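Novice: quick one: sequence and predicted model below, then my questions.
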Amino acid sequence: MSRRTVTVRRFIAAPPEVVFDLIADNSAWGRWAIGLESEREAEGHDHPDGVGAIRKVGRAPVASREEITAFDPPRSLSYKLLTGLPLQDYEASVMVEQVTDGSLLTWAGSFVPVNGVQSAGGATALRAALGSFCVSIARYVSRDDGDDDLSVHEGTVD
């Protein structure tokens, strides 16, 4: 079965450095993602949250371990799932671009489904999680109301 990709985009009324730092600094996740815990298990090679860093995200029974695979502040980072979620070969990238009056946050995750049911269910769950992260960051930095009006754009590619 082919790789399934979900991409979520959201305008955030804050500079890219602010948005990127909230995502890259795993200790900040508990501030903007209410009820979500995150901690660094291992530091990265050139930066504590950079390439090679391993972070734990979530709360049992839905918790994961992720390794940072690319780190280019304040523009982008990528990570891969090590353990914890039922998604085979899950990888994601986060890009923050400067736009007028703020940032465009693009969060894309992909996985290889093991069957058709996982393909649909995994994509739905991933879309909900990534969308929730984007809305939570927007609310945290700009008092955004989180409405799904003109600022959330999603796409799923098989």
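Specialist: That came in fine, so what should we check first? Numbers count the residues shown, from 1 in each chain.
Novice: CA only for contacts and neighbour counts going forward, please
Specialist: Noted.
Novice: which helix is the longest one in this structure?
Specialist: Criterion DSSP state H: the longest helix present in the chain is helix 116-142.
Novice: and that helix, which residues are buried?
Specialist: 119, 122-123, 126-127, 130-131, 133-141 (16 or more other CA atoms under 10 Å).
Novice: gap between it and the chain center?
Specialist: 8 Å (CA atoms, centre = their mean, to the nearest Å).
Novice: next one for the comparison:
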Amino acid sequence: MSTTTRLLHCPPEDVFDVLADGWSYATWVVGAARIRDVDRDWPSVGARIHHSVGAWPLLLSDTTSVEAVDEPHMLQLRARAWPTGEARIVIRCEPQGDGTLVTIEEWAASGPAAKVPQPVLDPALHARNVEALKRLAYLAESRARRHDDSGGHGGVPRLRRPGSAADPRDEA
């Protein structure tokens, strides 16, 4: 399993707001070329992002689905990119001081990629996830900088997901 961490200078809620915006997936996930659709209940368990990976004209269209979620602390995904296989990704957001320590754990779960020895696969996954966390940091930290003086959520409305309680800071 490849494990990559980065300290982001924003609260876990700002990080999770980016994770919960399925349409932003191709902005921070290295290799995702475009988003074709996002299930309305993303990031609920079973919800999917319909994406394409690769570079034109060599694009593979597949899906990433949510296997588990503990907002705003953890999101577990199963990313498909057949014929190469499927990966399992766990993203953890742990408060640390004024920021959030974000950890991405990723491993090949099935298909041809799962046959590659982990010591061979890990350096490539780690390098990709270093860049992914850099991009995620740009998005989440930018959101955090937009916080207004009234203690609201950056003047940016929080995403309202089915079954999620309203953030009391939104009412300010």
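Specialist: Cool, got the structure. Just so it is clear, the structure is predicted and the values come from calculations on it, not from any experiment.
Novice: output the contacting helices and strands for the longest helix of the first structure.
Specialist: strand 4-12, helix 16-24, helix 29-32, strand 102-111, strand 152-157 (3 or more CA pairs under 8 Å, 6 or more residues apart in numbering; DSSP states H and E).
Novice: just to revisit the earlier point, most widely separated two among the buried residues of helix 116-142 of the first structure?
Specialist: 119 and 141 (33.1 Å; CA to CA).
Novice: what residue in the second structure is paired with residue 49 of the first structure?
Specialist: By TM-score structural alignment, residue 49 of the first structure lines up with residue 43 in the second structure.
Novice: could you grab the helix/strand/coil label for that match?
Specialist: Secondary structure assignment for residue 43 of the second structure (DSSP: H, G, I helix; E, B strand; the rest coil): coil.
Novice: is it true that it touches residue 67?
Specialist: No - Residue 43 of the second structure is beyond contact range of residue 67, at 9.4 Å (criterion: CA atoms under 8 Å).
Novice: neighbour count winner among these two?
Specialist: Taking neighbours as other CA atoms under 10 Å, residue 43 of the second structure and residue 67 compare with residue 43 leading, 27 against 18.
Novice: which residues touch the more buried one?
Specialist: Applying CA atoms under 8 Å, 6 or more residues apart in numbering to residue 43 of the second structure gives the contacts 20, 22, 66, 69, 161.
Novice: can you rerun that using 7 Å?
Specialist: Under the criterion of CA atoms under 7 Å, 6 or more residues apart in numbering, the neighbours of residue 43 of the second structure are 20, 66.
Novice: distance check, it against residue 88 of the second structure.
Specialist: From residue 43 of the second structure across to residue 88 of the second structure, the span is 15 Å (CA to CA, to the nearest Å).
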